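J.: how would this look folded up:
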Amino acid sequence: MLSENEIQQLEDYQYYRLSSDERKAIEQRMKKDPAYKKEAKAYLHLFKSFQVEKLAEDMRKWDEESASPTKVKFFRFSYLAIAASVVLLFSVGGYFFQQNNAEPKIFATYYEAYKPLNMQARGGSEAVNARLIWEAEQLYKAGKYAEAIPLLEDCSKTNCRLMLGISFLEIQKEDRAKAIFQELSQEESISLEKEQIASWYLALTLVKTEEWAAAQKELEQLLRTAEEGYYISQAKALLQEIKAR
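T.: Predicted coordinates for the structure are as follows:
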């Protein structure tokens, strides 16, 4: 049985309150520990399906009101009804979780945030914004994506734009991420390697939004343009997994 801290961690995972490293730790534990995975999936589905915080607050209010002797019978029934609902949820939760969790499972298997090389200004006009670029990079590397976004939006460097796309992806703004990766993957003025990186993350974004046909098309295009390079081996594996769905 999971502890209160473990359940709280899963709630934070569901609502994206954890850092990228903390999320990965939970995902790795689910891969290695079948018993934990089974319980974790049930709780994640519970958090996804209901407004748990509101339910908890309602139940606390019921506790206070049920102190009245005239209301004991009614609130006893309410608790039984809630218990029955939760039991029913867990009994069918496995099925719905399996149906709805194809995207998180595949996405989590292949996703890793882009790791840029340290960007250093070379002087001249680049030095003017050097401090802001450095701050944006540090926030990004610390997993503080929402804070990094305003600074990254003012930077036109390719690395900044890749980090900006990842930051939007991390805070669940997939449409913004998709637009950035699409633009970069078609931009001829950047290196082929950066085009491949953008194409890879565009495919992952499409997986996350369950646009399977578009994700397959993007991966096939990526593999046609380069037989080796950044993320190519992962792209081949992901393409096979999508085709096997």
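J.: okay, CA-based contacts and neighbour counts for the rest of this
T.: Noted.
J.: which other helices and strands contact the helix or strand containing Gln98?
T.: Element membership of Gln98 [criterion: DSSP states H and E] is helix 72-100. Using 3 or more CA pairs under 8 Å, 6 or more residues apart in numbering; DSSP states H and E as the contact definition, the elements that helix 72-100 packs against are helix 34-49.
J.: next one: the helix holding Gln98 to chain centre, how far?
T.: Averaged C-alpha coordinates place helix 72-100 at 27 Å from its chain's average position (CA atoms, centre = their mean, to the nearest Å).
J.: flag every buried residue along that helix.
T.: Neighbour-count burial for helix 72-100 flags 75, 89-90, 93, 97 (criterion: 16 or more other CA atoms under 10 Å).
J.: to compare against the first, here's another:
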Amino acid sequence: MDEVKVVVAHSERATLRVGDVFLKVDADRARVDAEVEAMALAPVPTPEVLWRKPPVLAIAALPGAALGRLGEPSTASPEAWAAAGAAIRKLHEAPLPPWSGRRRRDPGELAAELDGECESLVANGVLSADLVARNREVAEAAIRPWTPVFTHGDLQIDHVFVDGDEVTGIIDWSEAGRGDALFDLATFTLGHEEHLGDVLAGYGTDVDVDVIRAWWSLRSLLGVRWLVEHGFDAFAPGCEVDVLRARM
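T.: Sure, this is the predicted structure:
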């Protein structure tokens, strides 16, 4: 029997790998429904759904390897990063999915959530007041009206697989829906600012880089406490806290 590897596990969901099969266990059936439908609608390569028996979704492994990891240097070529940018653009130009993204919030709601999170980070001694204040200032540029597009919603670098300079697939679509294109681009380049130019060259249209930088700060501020509470190390080199420090 193949070894069972725990890929990720926390209170919301767990993913196991057995050979070339990934088993995603998620008690939120609506989230699994959205993931399966998003993969069917997305005009980019996605994993094959092998079977589904709630709360488990079985998908096939993709060829190639993840483009990189947060906190680690990426060995992928500039051409691979550009190919990923082109795939993201193709997704963003696709017809809108029929559901709103889980991360879609109006600017006022997002600002209130951010203010509450910043207050908590300082009050509980998680981050310094100066670090939080500076990044809250930077994050302001992301809190604006935007035109919704088909977004992945959780486009971390290790969710994009490449073989050489070709994108072989994008995984983990549970947060997909109508969202902000620049949130996807910011999530993808978080901690890998040196590759932003390659990604945007492949994306092929002008974007507001200041808003992408703002999303780096905003996403990191909103994510630090959740990551710590769920057993992840936001303070590891190159990860969320370093992203915040870079804005200083």
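J.: what's the TM-score here?
T.: The TM-score (TM-score structural alignment, normalised by the length of the first structure) is 0.28; 107 aligned residues with a CA RMSD of 5.2 Å.
J.: now do whichever helix or strand comes after the helix holding Gln98 of the first structure against helix 72-100, angle only.
T.: From helix 72-100 of the first structure onward toward the C-terminus, using DSSP H and E, the following helix or strand is helix 102-110. Angular relation of helix 102-110 of the first structure and helix 72-100 on a 0 to 180 degree scale: 60 degrees, by axes from the mean of the first three to the mean of the last three CA atoms, to 10 degrees.
J.: pull out the buried positions in helix 102-110 of the first structure.
T.: Within helix 102-110 of the first structure, the residues scored as buried using 16+ other CA under 10 Å are 103, 106-107.
J.: now find how far off-centre the one helix or strand Glu27 of the first structure maps to is within its chain.
T.: Under the criterion DSSP H and E, the helix or strand holding Glu27 of the first structure is helix 20-32. When C-alpha coordinates are averaged (CA atoms, centre = their mean), helix 20-32 of the first structure and its chain have centres 12 Å apart.
J.: that helix relative to helix 34-49, how many degrees between them?
T.: If you take the same axes, to 10 degrees, helix 20-32 of the first structure sits at 130 degrees to helix 34-49.
J.: can you tell me which helices and strands helix 20-32 of the first structure packs against?
T.: So helix 20-32 of the first structure, by 3+ CA pairs under 8 Å, 6+ apart, packs with helix 34-49.
J.: can you rerun that using 10 Å?
T.: Using 3 or more CA pairs under 10 Å, 6 or more residues apart in numbering; DSSP states H and E as the contact definition, the elements that helix 20-32 of the first structure packs against are helix 4-14, helix 34-49, helix 102-110.
J.: mind listing what's buried in the first one?
T.: Meaning helix 4-14 of the first structure. Of the residues in helix 4-14 of the first structure, those buried under the neighbour-count criterion (16+ other CA under 10 Å) are 7, 9-14.
J.: got a markdown table for those residues, with distance to Leu192 of the first structure too?
T.: Supplementary listing: the buried residues of helix 4-14 of the first structure in a markdown table, determined by distance: CA to CA, whole Å:
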| residue | distance to Leu192 of the first structure |
| --- | --- |
| Ile7 | 44 |
| Gln9 | 40 |
| Leu10 | 39 |
| Glu11 | 40 |
| Asp12 | 38 |
| Tyr13 | 35 |
| Gln14 | 36 |
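J.: quick check, nearest of the buried residues of helix 102-110 of the first structure to Leu238 of the first structure?
T.: Ile106 (8.1 Å; CA to CA).
J.: pull the longest helix from the second structure.
T.: helix 209-229 (DSSP state H).
J.: for that one, name the packing helices and strands.
T.: Counting by 3+ CA pairs under 10 Å, 6+ apart, the packing neighbours recorded for helix 209-229 of the second structure are helix 107-123, helix 129-139, helix 181-189, helix 196-203, helix 240-246.
J.: for the shortest one, which positions count as buried?
T.: So the one you mean is helix 240-246 of the second structure. Under the neighbour-count rule (16+ other CA under 10 Å), helix 240-246 of the second structure has 240-244 buried.
J.: same question, the longest one
T.: For helix 107-123 of the second structure, a neighbour-count test (16+ other CA under 10 Å) marks 110-111, 114, 117-118, 121-122 as buried.
J.: what angle do that helix and helix 209-229 make?
T.: With the same axes, to 10 degrees applied, the angle from helix 107-123 of the second structure to helix 209-229 works out at 50 degrees.
J.: and helix 107-123 of the second structure, what does it pack against?
T.: Using 3+ CA pairs under 10 Å, 6+ apart as the contact test, the elements touching helix 107-123 of the second structure are helix 129-139, helix 209-229.
J.: now for the first one, which elements pack on it?
T.: Here helix 129-139 of the second structure touches helix 107-123, helix 209-229, helix 240-246, going by 3+ CA pairs under 10 Å, 6+ apart.
J.: and the angle for that helix with helix 209-229?
T.: Here helix 129-139 of the second structure runs at 140 degrees with respect to helix 209-229, directions being taken by the same axes, to 10 degrees.
J.: quick check: buried residues in helix 129-139 of the second structure?
T.: Neighbour-count burial for helix 129-139 of the second structure [16+ other CA under 10 Å]: 131-132, 135-136, 138-139.
J.: could you do stretch 25-41 of the second structure as well?
T.: Buried, per 16+ other CA under 10 Å, within stretch 25-41 of the second structure: 25-26, 32, 34-36, 38-39.
J.: and for stretch 162-174 of the first structure?
T.: When neighbours are counted by 16+ other CA under 10 Å, the buried residues of stretch 162-174 of the first structure are found to be 162-170, 174.
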